[in-house]
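One predicted model, sequence on top.
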Amino acid sequence: MITSLDGRHFAAVAEVAGGEVDTQTVFTYHEQDGMIWADYAGGAIRRGFLVGTRDGDRLDFRYTQLNTDGQTSTGHCVSTLSLLPDGRLRLDETWQWESRPGSGTSAIVELA
């Protein structure tokens, strides 16, 4: 099992159709006793927060964010954690908006 996410920083691999997170968005994760949370900002996101749980290499969380146009959005995401050959972490995500139509997949990787 991969060690704690606490204090690790991640960024999106690429822009995703239907999403607002892009390669300029930086996530700072925290973890304690199976609970995970993060704050994120950058690119089209002024401020975002997520909170949920971790079970092994699976994360399940809800997110809420404010974009640069002043719109708020919420959604649900399930992510799978993996270890890259260079030792960094990667999260492969399947997400769905709850406050508006849309869903997709994306990936974020740990910043070096």
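Sure thing, it's come through.

Please count neighbours and contacts with C-alpha atoms only from this point.
Noted.

Start and end of stretch 53-63, how far apart?
End-to-end distance of stretch 53-63 (Cα to Cα, to the nearest Å): 12 Å.

now do stretch 9-26
7 Å.

Likewise for stretch 74-90?
23 Å.

which residues touch it?
2, 57-65, 91-99, 107-112 (Cα atoms under 8 Å, 6 or more residues apart in numbering).

And for stretch 25-38?
4-12, 39-45, 49-55, 59.

Give the buried residues for it.
25-31, 36-38 (16 or more other Cα atoms under 10 Å).

From those residues, which land in strands?
26-31, 36-38 (DSSP state E).

Pull out the buried members of the contacts of stretch 25-38.
For the contacts of stretch 25-38, buried by 16+ other Cα under 10 Å: 5, 8-12, 39-42, 44-45, 49-54, 59.

Use this one as the comparison:
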Amino acid sequence: MNDKDLLNGRRFAMVSSTSSSVDADAPTEFAYEEAGGVIWGSYAGDTVEHGRFVGTRDADRIQLSYVHLLRTGERAAGQSSSRIEALPDGRLRLVEEFQFAGDDETHVSVCTELR
């Protein structure tokens, strides 16, 4: 998956997470931009009011730092490492391992590309 700017303009929705339940009717949605292996974007939905991320992609691996405001008014920040997988229908899936700042526990989430 070395396609130049592979994630640019793609949108994903969270389908599962080990850190919380996912609202299937209003999941967190992520909007990705990419230029030359640098990635940035935003996300919102479910328990997240507003979030931002920035990072890099090398082949099928993504490294990100993120921060978001929860609907409760609390803030969360951390880092993640994702693997990009191709689905049989041509969409992409992101399998992410992440840690919240100040938390030693590793969580896993899965997002699938929206069409």
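Cool, got the structure. Because the structure is a prediction, the values reported are computed rather than measured.

For my notes, please list the ones in strands among the buried residues of stretch 25-38 of the first structure in a markdown table and give distance to residue 83 of the first structure for each entry.
As requested, those are exported to a markdown table (distance: Cα to Cα, whole Å):
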| residue | distance to residue 83 of the first structure |
| --- | --- |
| 26 | 19 |
| 27 | 17 |
| 28 | 18 |
| 29 | 16 |
| 30 | 18 |
| 31 | 17 |
| 36 | 18 |
| 37 | 20 |
| 38 | 19 |
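
OK, contacts around residue 14 of the first structure?
22-23, 106-107.

Sticking with the aligned residue in the second structure for residue 11 of the first structure, tell me its helix or strand.
Counting by TM-score structural alignment, residue 11 of the first structure corresponds to residue 13 in the second structure. If you go by DSSP states H and E, residue 13 of the second structure is part of strand 11-17.

Just the angle for that strand relative to strand 29-35, thanks.
Between the axes of strand 11-17 of the second structure and strand 29-35, defined by axes from the mean of the first three to the mean of the last three Cα atoms, to 10 degrees, the angle is 130 degrees.

hey, where'd the strands end up in the second structure?
Under DSSP E, the second structure gives strands at 11-17, 29-35, 38-45, 48-58, 61-70, 75-86, 92-100, 107-113.

Report the spatially closest residue to residue 59 of the first structure, excluding sequence-adjacent ones.
residue 79 (5.0 Å; Cα to Cα, 6 or more residues apart in numbering).

The one you found -> the second structure?
Residue 79 of the first structure maps onto residue 82 in the second structure, by TM-score structural alignment.
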